[in-house]
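Chemist: Here you go, sequence then predicted model.
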Amino acid sequence: MIYFSPRQVPELKQFTLTERAALVLQAQHLMPTPRRWLANMIKLVVLSALFVLLINVQGWYWQVLTLLAAGLSYPLLLQPVNLNLARPYIPQAVAAAKRQSDIVVNEAEHH
C-alpha cells in the first residue's frame, strides 16, 4: 500500500502530528545509504522538473504564481516518497522512541 500521509501509517496512528513527523524523520535516518541516496535522487528529479517548468513561464506575474505553486506542491509530492521509502524503518523508530520515553519516565520516578 502507498501512504500519502503519516496519519495513514498504522504504527503512527497513536501519535500526535509532531510525534509522527519526528518518527518519520527518525526512520529516514535509519535507512541504509543506498535507500537514502535513492530518496535524494528522486527529490532532485522533482526539484529539477519544477525548476524547468518555472523557467519556461513567461511574465513575472505568472512566474511568481508558478513559483508559489511549486513551493506549495513540493512537500505534497515528496512526502509520499519519503514516507514510503522510510516505511520499513518506522517500527524501529517507534520502538526506539518508546524505549527513550520509558527511560525518561523511570528517571523521573527515581528523583
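Modeler: On my side now, so go ahead.

Chemist: From now on I want contacts and neighbour counts done on CA atoms only, so please keep to that.
Modeler: Will do.

Chemist: Could you check which helix or strand contains Leu44?
Modeler: Element membership for Leu44, per DSSP states H and E: helix 33-55.

Chemist: What is the subsequent helix or strand relative to the helix or strand hosting Asn84?
Modeler: Applying DSSP H and E as the criterion places Asn84 in helix 60-86. Going down the chain from helix 60-86, the next helix or strand is helix 90-110, by DSSP H and E.

Chemist: Next one for the comparison:
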Amino acid sequence: MGGNLLSNYGEAIAMILFGIGFSNLLLQKNLIKKIIGLNIMDTAVYLFLAEKGFIMGRKAPIVVDGIQAVENYINPVPSGLVLTGIVVSVSVTALMLSLTIRLYRRYHTLDLDEISARLKKEGL
C-alpha cells in the first residue's frame, strides 16, 4: 500500500471535507449553517472510518461457502462504528434543530451574535 495521495484519495477527501465542515462551524453566524457544518464533519469522519476499514479483495465478515480464514474478510469494527455514529449524529442533529427552533421562536433570529447580545441585555 503506497503512501501517496493517489492511493489514499478517500482519506484525503475525508480530511478536506472535515476542514470544510470545521471552517463552516467556526466562521458562520447562522445556527442552521453551523449545524450543516457539524454534519459535514460527521460525514467526513464516517468516510474516513469506512476507508480505513475497507480492504480490496476482501468480503464482508459473513461466513459463506465454508471459508472461515480471517484473511478473506474485512474488519467489522469500523463498519459498526460508522453505523453507531450515524445513529448518534441523527439524534444530535434533531436535538440541535429543535433547540434552534426554540431560539428562533424566542429571539426571531438565527444569528448567534445577535442572540448572544440579547442574552447579555436580558442579564442571563
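Modeler: Yes, it's here. Being a predicted model, the structure only gives us computed values, none of them experimental.

Chemist: tm score of chain vs chain?
Modeler: After superposition, the two chains reach a TM-score of 0.38 (TM-score structural alignment, normalised by the length of structure 1), with 53 aligned residues with a C-alpha RMSD of 2.4 Å.

Chemist: Now do Val52 of structure 1: how many residues are near it, please.
Modeler: Residues contacting Val52 of structure 1 under the criterion other C-alpha atoms under 10 Å number 11.

Chemist: Quick check: it vs Gln63 of structure 1, distance?
Modeler: Between Val52 of structure 1 and Gln63 of structure 1 the computed distance is 12 Å (C-alpha to C-alpha, to the nearest Å).

Chemist: Pull the contacting residues for Gly97 of structure 1.
Modeler: Just to correct that, residue 97 of structure 1 is Ala rather than Gly. Leu23 (C-alpha atoms under 8 Å, 6 or more residues apart in numbering).

Chemist: quick one on the thing from earlier: what angle sits between the helix holding Asn84 of structure 1 and helix 90-110?
Modeler: If you take axes from the mean of the first three to the mean of the last three C-alpha atoms, to 10 degrees, helix 60-86 of structure 1 sits at 80 degrees to helix 90-110.

Chemist: Buried residues, helix 60-86 of structure 1. List them.
Modeler: By neighbour count on 16 or more other C-alpha atoms under 10 Å, the buried set for helix 60-86 of structure 1 is 63, 66-67, 70, 78-86.
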